[in-house]
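Trainee: the following comprises the amino acid sequence and a computationally predicted model.
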Amino acid sequence: MVANRKKFQGVLNILSFNRHFYVIGFLILVTLITIITNLKLPNLFLWFVIGVFAYGLVTPLLVSAYVYDFSGYYSFKWLQPHINNNASVKKIVNINAGFDETSFIIKNKFPTSEIKVFDFYDKKQHTEPAIVRARKVTTTYPNTQQITTNKIPLKDKSTDLVFLLSAAHEIRCNKEKQVFLTECKRICKEDGKIIMVEHLRDIPNFLAFSVGFTHFFSKKTWKDTLLKSGFTKIEEVKFTPFMSVFTCNN
């Protein structure tokens, strides 16, 4: 399995996994245009409605193309400032929520490291259509292990680096997030760290995804949850205006 991604793979994934939103949005737009036309409302109102829907449907795709296809997210160059020495990283854990695009890339970046991959997807709780569709096309890293969010099957202080890449927000309950992140802290060595990448519920993501930004959590929510999970050093750095990299140390 190669780690190279196809051109525009990120935005095509977003469009494919969330196609139900686009179908519904298009049908609503057609319905509104029909109503406005039949009522003979002013053309200005018609173009306003078309503009609003076009913005809501197109902007998320443009932002997703920027973040996932053109920003270098999958090149992992953004990671280097957070890692002092790649050679010192012996054991890595990468945890996903049922869709894994990063484990093979991480292995390429850390060829001498031991990598364990865990998937906390729960079909009873994680029922969003986008996740279900993503799981059908994802490539599973060898020996990926299914886990629950309250138990990572590793010894205390056994891991140098834990990756949570656009995954932790799928845990919707704050209490469950705290339990999960406490487990992540437990398996980290004294000098180990967690690298968590997330969209935030903030102004840039509201402008990008409109009401869809509620699928994410605020910076305050993440920091409060991380502090309650026992982390004492939490650093947040923006990677593009739309994503944040949280580095968490014991």
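Mentor: Perfect, I can see it now. Since this is a predicted model, take the numbers as computed values, not measurements.

Trainee: contacts, neighbours, all on C-alpha from now
Mentor: Will do.

Trainee: not counting sequence-adjacent ones, nearest residue to F17?
Mentor: Nearest in space to F17, with sequence neighbours left out and distances taken as Cα to Cα, 6 or more residues apart in numbering, is A130 at 4.4 Å.

Trainee: Provide the secondary structure category for the one you found.
Mentor: A130 falls in the helix class when you classify it by DSSP: H, G, I helix; E, B strand; the rest coil.

Trainee: now do the closest residue to G10 other than its chain neighbours: how many residues are near it, please.
Mentor: With Cα to Cα, 6+ apart as the measure, Y68 is the residue that lies nearest to G10, at 5.0 Å, once sequence neighbours are left out. Applying other Cα atoms under 10 Å, we find 17 residues neighbouring Y68.

Trainee: residues in contact with Y68?
Mentor: The neighbourhood of Y68, defined by Cα atoms under 8 Å, 6 or more residues apart in numbering, consists of G10, V11, Y74.

Trainee: filter the residues you listed down to the buried ones.
Mentor: When burial is judged by neighbour count using 16 or more other Cα atoms under 10 Å, the buried members of the contacts of Y68 are G10, V11, Y74.

Trainee: alright, now check it against this:
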Amino acid sequence: MKITKLVILFNYQKILLGIIVSIVLFGLSFFINSSLIVLLFRILGVLIILNIIASLVASYILYDNSDLYELNNLKGVVDWNKTENVVLVHASFDPLSKSLEEKYPNLNLTVCDIFGNRHEQEKGIETSKKIFPPNPKEIKIKPHQLPFDNRSQDVILAITALHEILDHDQRVLFFKEAKRVLRDDSLIIVSEQFRDFTNFVFFNIGAFHFLSKKQWKKAISEAGLEIAENKKITPFANMLIVKK
């Protein structure tokens, strides 16, 4: 429940607003004579509450009860015991690097925080860093300038991070840089929620926070890379295996 609690913390204002609006709609319905409007107000109030509950349940399934941060989906794709240099990219929220280092002490892991991402301004970011302290070796990066030598890295991991690169051209530049620093036959692992029907149902307008599958394919292909595989982690998130 750790990450779901953080989701609530980051979105408590929206959740509170939804509850207040729902209560107001129910309250107003008792002072309206039109049975149709009463019904509409009450249905709308119920839908708002149901949407809040659904989004929290979906968040729990995605963040606390799935393979998102376990990376078991990569069995047969990445042999961590034979992998040397790994880059982990996040957006001011890193629940993964510690467990990776504990499981695979042989990894030369570089943890990178995307400089200037939206989460840096979130009120709850300090709390999240208490729950998941930043890696002491963490460095700040700009998407268009990765501080690594050509063909020096084996895997780049970006778990729910790259959608924080808001500009399409900057995303393309990131993938071009990733291509530059990766060795031949190396991988970029991108795990993200898509702006799709399922996420609209459960997260409503929150789905606009994410990119569509088409947008990801466009950015990756423009960088001269290809999606070798698209794995479904949960109904709400996909893992893209990207190759040179």
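Mentor: Right, received. Where do you want to start? Just so it is clear, the model here is predicted, and its values are computed rather than measured.

Trainee: about what we covered before: what's the residue nearest to G10 of the first structure aligned with over in the second structure?
Mentor: If you follow Y68 of the first structure across to the second structure using TM-score structural alignment, you land on Y63.

Trainee: confirm its match sits in a strand?
Mentor: No: using three-state DSSP, the secondary structure at Y63 of the second structure is helix, not a strand.

Trainee: how close does it sit to V190 of the second structure?
Mentor: Using Cα to Cα, to the nearest Å, one obtains 15 Å as the distance from Y63 of the second structure to V190 of the second structure.

Trainee: and for V77 of the second structure?
Mentor: Separation of V77 of the second structure from V190 of the second structure (Cα to Cα): 13 Å.

Trainee: more neighbours, the two?
Mentor: Neighbour totals were compared for V77 of the second structure and V190, and V190 leads with 22 against 10 (other Cα under 10 Å).

Trainee: residues contacting that one?
Mentor: Applying Cα under 8 Å, 6+ apart, the residues near V190 of the second structure are L157, A158, I159, T160, L162, M239, L240, I241, V242.

Trainee: now for the fourth one: what does it line up with in the first structure?
Mentor: When the structures are aligned by TM-score structural alignment, the residue of the first structure matched to T160 of the second structure is S166.

Trainee: with K231 of the second structure instead?
Mentor: When the first structure is aligned by TM-score structural alignment, the residue opposite K231 of the second structure is V237.

Trainee: ok, now F93 of the second structure?
Mentor: Taking TM-score structural alignment, F93 of the second structure has F99 as its aligned residue in the first structure.

Trainee: again, but for I20 of the second structure
Mentor: Residue pairing (TM-score structural alignment): I20 of the second structure is matched to L27 of the first structure.

Trainee: pretty sure A161 of the second structure is touching A91, no?
Mentor: Yes: proximity of A161 of the second structure to A91 meets the contact threshold set by Cα atoms under 8 Å, at 5.2 Å.

Trainee: what about the residue lying farthest from the centre of the second structure, which SS state?
Mentor: Centroid-distance maximum for the second structure: N33 at 46.0 Å, with Cα atoms, centre = their mean. At N33 of the second structure the chain is in coil, as set by three-state DSSP.

Trainee: assumed G18 of the second structure was part of a helix.
Mentor: Yes: with three-state DSSP as the criterion, G18 of the second structure is assigned to a helix.

Trainee: hmm, it is touching I49, no?
Mentor: Yes: distance between G18 of the second structure and I49: 7.2 Å, which falls inside the contact criterion (Cα under 8 Å).

Trainee: related to what we said a few turns ago, of all the buried ones among the contacts of Y68 of the first structure, which comes closest to T138 of the first structure?
Mentor: Of all those, G10 has the smallest distance to T138 of the first structure: 12.7 Å, by Cα to Cα.

Trainee: so what does that closest one match up with in the second structure?
Mentor: Residue-level alignment of G10 of the first structure against the second structure, with TM-score structural alignment as criterion, gives I3.

Trainee: what number of residues lie near the match of T160 of the second structure?
Mentor: Using other Cα under 10 Å as the criterion, S166 of the first structure is surrounded by 20 other residues.

Trainee: if I look at the closest residue in space to it that isn't next to it in sequence, how far off is R172 of the first structure?
Mentor: Distances taken as Cα to Cα, 6+ apart place E198 nearest to S166 of the first structure, at 5.1 Å, with adjacent residues excluded. Between E198 of the first structure and R172 of the first structure the computed distance is 14 Å (Cα to Cα).

Trainee: now F76 of the first structure
Mentor: Using Cα to Cα, we find F76 of the first structure at a distance of 27 Å from R172 of the first structure.

Trainee: taking the contacts of V190 of the second structure one by one, which sit in strands?
Mentor: Secondary structure defined by DSSP state E assigns L157, A158, I159, M239, L240, I241, V242 of the contacts of V190 of the second structure to strands.

Trainee: wait, what's in contact with the residue most central in space within the second structure?
Mentor: The structure's the second structure has its C-alpha centroid closest to T160; by Cα atoms, centre = their mean the separation is 2.3 Å. Taking Cα under 8 Å, 6+ apart, we find T160 of the second structure in contact with H90, A91, V190, S191, E192, Q193.
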